[in-house]
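Enquirer: For reference, the sequence and a predicted model appear below.
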Amino acid sequence: MPGWLTALVIAAGVIIASWLVLVVLARRLPPGLARDLAAFLPDCVTAARRLRRDPRVPRRAKIAVAFAAVWVLSPIDLIPEFLPVIGPLDDIIVVALMLRYAARSVPRDVLLEAWPGNPDLLKRLLGR
């Protein structure tokens, strides 16, 4: 195997292992703001999936949710992901802004129904 391919496999393994460690540590956090923030992006993914399939959600809200999903999945970031703590910050901000934009056109009960996490965090995010 060429040296660059070996290095790529090792780097991918290290990244996946670090993600697994972070997931395990995040699940062990005590209830509170830190745990809510650790669960924010996974909760957003679940809510986006649910909102995308809901017929009560307007098309412009679905487009905003799709934009947020593409942003998170994009390999191009304003802040590199490998930086601890601040790496996913740009993803969180874009998802929060798009979710807030989409929430203005989605009925509140539909949005709360789609949100799997702490409803207080979503209410704080929406500002209503």
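Expert: Looks like it arrived, so ask away.
Enquirer: all contacts plus neighbour counts: C-alpha atoms, from now on.
Expert: Fine.
Enquirer: SS state for the closest residue to Ile92 other than its chain neighbours?
Expert: Spatial nearest neighbour of Ile92, chain neighbours left out: Leu41 (6.8 Å); criterion: C-alpha to C-alpha, 6 or more residues apart in numbering. Counting by DSSP: H, G, I helix; E, B strand; the rest coil, the backbone at Leu41 sits in helix.
Enquirer: Leu41: how many residues sit nearby?
Expert: Neighbour count for Leu41, taken as other C-alpha atoms under 10 Å: 17.
Enquirer: in terms of contact, does it touch Ile93 like I think?
Expert: No. Between Leu41 and Ile93 there is no contact under C-alpha atoms under 8 Å: 10.3 Å.
Enquirer: and the comparison structure, right after this:
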Amino acid sequence: MTMAWWWQTLISVGVALLVVWLAALVALLVAKPGKAQLTEALRLLPDLLRLLTRLAGDRTLPRGVRIRLGLLLAYLAIPFDLIPDFIPVLGYADDAIIVVAVLRSTVRRAGLDAVRRNWPGTEDGFAALSRLTGLRG
């Protein structure tokens, strides 16, 4: 007896999602930040969230960048994580790593000046953000 096509499709989609999740897990393990970096990132969190919101609403940025930032904000708002929180270090670091990747992408497409223009915090905070994310002009 052959399996119904919809079962095959459902299993194929499930396997594809598992493969993508495993690839993301490996990428996060490779990019794992140190404890000092996570502590500094947590101090910047309120300003960082305001920055992401401002960048997503900045009409001078390319549409693709704003869409990416909007998707990032939506990902941060949902209660499910790519890596479950019970996994030591990575469970809490996955959001930070994804934010860094999106910010780097934003700087590549829109420039560091757009990030600096929308930064709501202090110059010291921006310097810390630049150091943590590797943002360079």
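Expert: Perfect, I can see it now. All figures in this text were calculated on a predicted structure; none of them were measured in a lab.
Enquirer: which residue is nearest the centroid of structure 2?
Expert: Nearest to the mean C-alpha position of structure 2, by C-alpha atoms, centre = their mean, lies Ile98 at 2.2 Å.
Enquirer: which position in structure 1 aligns with that one?
Expert: Using TM-score structural alignment, the partner of Ile98 of structure 2 in structure 1 is Val94.
Enquirer: hang on, isn't that match packed against Ala68?
Expert: Yes. Between Val94 of structure 1 and Ala68 there is a contact under C-alpha under 8 Å: 6.4 Å.
Enquirer: State the three-state secondary structure for Gly116 of structure 1.
Expert: Not quite, residue 116 of structure 1 is Pro, not Gly. Assignment for Pro116 of structure 1 (three-state DSSP): coil.
Enquirer: what's around it, how many residues?
Expert: Neighbour tally, Pro116 of structure 1, other C-alpha under 10 Å: 18.
Enquirer: Asp47 of structure 2 now?
Expert: Burial measure for Asp47 of structure 2: 17 neighbouring residues, criterion other C-alpha under 10 Å.
Enquirer: How about the contacts made by whichever residue in structure 1 pairs up with it?
Expert: When structure 1 is aligned by TM-score structural alignment, Asp47 of structure 2 is paired with Asp43. Under the criterion of C-alpha atoms under 8 Å, 6 or more residues apart in numbering, the neighbours of Asp43 of structure 1 are Trp115, Pro116, Gly117.
Enquirer: Now tell me what touches stretch 11-25 of structure 2 from outside.
Expert: Leu82, Ile83.
Enquirer: what does that stretch correspond to over in structure 1?
Expert: By TM-score structural alignment, stretch 11-25 of structure 2 lines up with nothing in structure 1.
Enquirer: For that stretch, buried residues please.
Expert: Leu25 (16 or more other C-alpha atoms under 10 Å).
Enquirer: ok, now stretch 61-76 of structure 2?
Expert: Leu61, Val65, Arg66, Arg68, Leu69, Gly70, Leu72, Leu73, Leu76.
Enquirer: what's the answer for stretch 46-57 of structure 1, then?
Expert: Quick answer for stretch 46-57 of structure 1 (16+ other C-alpha under 10 Å): Ala47, Ala48, Arg49, Arg50, Leu51, Arg52, Val57.
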